[in-house]
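**Student:** Got a sequence here, can you model it:
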Amino acid sequence: MKISKKIATVLFTVFFTVLASAQDKKPLSPAASAYGKINEANINIIYSSPSVRGREIWGGLVPYGQVWRAGANAPTVFAVDREITVEGKKLPAGKYSFYIIPEEGNFTIIFGKDRSMSASKYDSSQDQLRITVKPKKKTNLTESLEYSVNSNNVTLTWEYLEIPISVK
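**Tutor:** Here you go, the predicted structure:
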């Protein structure tokens, strides 16, 4: 079977157009990071940032009462180069996996020693620190999950919630 030169050229063009457009697509949960200093401690948070895209997040996509990796694709990494105090409890310098267990009232924040764990293989014996915080409701939508390192806290903001975590 012989393919004409014109058909081969069209197929070649279509193939490479599709291939090029697939490479240009933005991932649904792109890699992101937040960096800042609180007192003398450098804090770096590395995560994947999912979007709301019309979904119910808290109690929906992120179920209440279950460990969530605080981002998409892999556990979020929380790195600090000096000991800090988080909600009144000491956290040594190091790199930690960062998890959240949301509840309708307070949220449990977990700093884990094993950064290779996924939420589905979470092991509480690897916890370095657990704290409880109260999320704040917001009136405006934050479409993509974002972390910020501020002068006295680290804040996770997504959908209609803000989760401030006191750091000294």
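**Student:** alpha carbons only for contacts and neighbour counts from here, please
**Tutor:** Noted.
**Student:** got the end-to-end distance for stretch 119-132?
**Tutor:** Terminal residues of stretch 119-132 are spaced 18 Å apart (C-alpha to C-alpha, to the nearest Å).
**Student:** Pull out the buried positions in it.
**Tutor:** Residues of stretch 119-132 classed as buried by neighbour count (16 or more other C-alpha atoms under 10 Å): 119, 122, 127-130.
**Student:** same check, this time on stretch 27-39
**Tutor:** Buried, per 16+ other C-alpha under 10 Å, within stretch 27-39: 29, 32-33, 35-36, 38.
**Student:** now it: how far from the chain's centre is it?
**Tutor:** 8 Å (C-alpha atoms, centre = their mean, to the nearest Å).
**Student:** contacts for it?
**Tutor:** The contact list for stretch 27-39, computed with C-alpha atoms under 8 Å, 6 or more residues apart in numbering, reads 42-51, 72-73, 147-153, 167-168.
**Student:** distance of residue 112 from residue 95?
**Tutor:** 9 Å.
**Student:** Please generate a structure for the following sequence too, so the two can be compared:
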Amino acid sequence: MKKTLLTLSIVIAVVLAGFIILRKYTKSFSPSSVASYHEKGIDIDVNYSQPGKKGRYIFGREQDKALVPYGKVWRTGANEATVIKIGEGISFAGRPVKPGSYSLWTIPGQSAWTVILNSETGQWGTSYNDGQDLLKSDVAIRINPRVEELFKIYFQDQPNGTNMILSWDQTEAIIPIQHQ
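**Tutor:** All right, here's what the predicted structure looks like:
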């Protein structure tokens, strides 16, 4: 009995160490980042990972071997699902959202994107459950004249709030946010 417990403990320790090493390894390619906005009654923190372009074709048609194909759900970053924490009630992409933590997903398109807030958080980025969607809304995109090597999220002040910008390669999705 003691030998079985010892063996089981060793196996668990090895698996746990392997998981920690693998996580650290993947984070080295797509580092963690935080984007925050705390003004005008808007209180938002976004935790995400930043994949790199690395010479790859990022947004486009699936048959053209785009890394993030048009019309497919994307985890909006790398590694774990991107998490957005909202501290006050806001209008997010034109829809009311209560305070809380949500995972952020997108469906890139050629002329617009769909942004999704999902109630499930903490999952690995490819485990998307559309049954937990709280919000789906289309948002505008624009072309960035310079190439953004690392995916990044940043905020751009607007008269009545802010725009949360999802920027990678030469594409920027614009999510309007206002205080409710």
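**Student:** And the TM-score between these chains?
**Tutor:** The TM-score (TM-score structural alignment, normalised by the length of structure 1) is 0.80; 146 aligned residues with a C-alpha RMSD of 2.0 Å.
**Student:** Nearest to residue 163 of structure 1 among the buried residues of stretch 119-132 of structure 1?
**Tutor:** residue 130 (14.8 Å; C-alpha to C-alpha).
**Student:** Can you tell me the closest non-neighbouring residue to the alignment partner in structure 2 of that closest one?
**Tutor:** Using TM-score structural alignment, the equivalent of residue 130 of structure 1 in structure 2 is residue 136. Distance criterion C-alpha to C-alpha, 6 or more residues apart in numbering; nearest residue to residue 136 of structure 2, sequence neighbours excluded, is residue 116 at 4.6 Å.
**Student:** Could you say which helix or strand holds the residue nearest the centre of structure 1?
**Tutor:** Centroid-nearest residue in structure 1, with C-alpha atoms, centre = their mean: residue 71, separated by 2.4 Å. Here residue 71 of structure 1 is covered by no helix or strand, with elements defined by DSSP states H and E.
**Student:** Which position in structure 2 pairs with it?
**Tutor:** Aligned partner of residue 71 of structure 1 by TM-score structural alignment: residue 77.
**Student:** hang on, the earlier thing: between the buried residues of stretch 119-132 of structure 1, which sits nearest residue 141 of structure 1?
**Tutor:** The closest of these, once distances to residue 141 of structure 1 are taken by C-alpha to C-alpha, is residue 119, at 25.6 Å.
**Student:** still on that earlier bit, what lines up with the residue nearest to residue 136 of structure 2 in structure 1?
**Tutor:** Checking TM-score structural alignment: residue 116 of structure 2 goes with residue 110.
**Student:** thinking its match is in contact with residue 124, fair?
**Tutor:** No: using C-alpha atoms under 8 Å, residue 110 of structure 1 makes no contact with residue 124, being 9.0 Å away.
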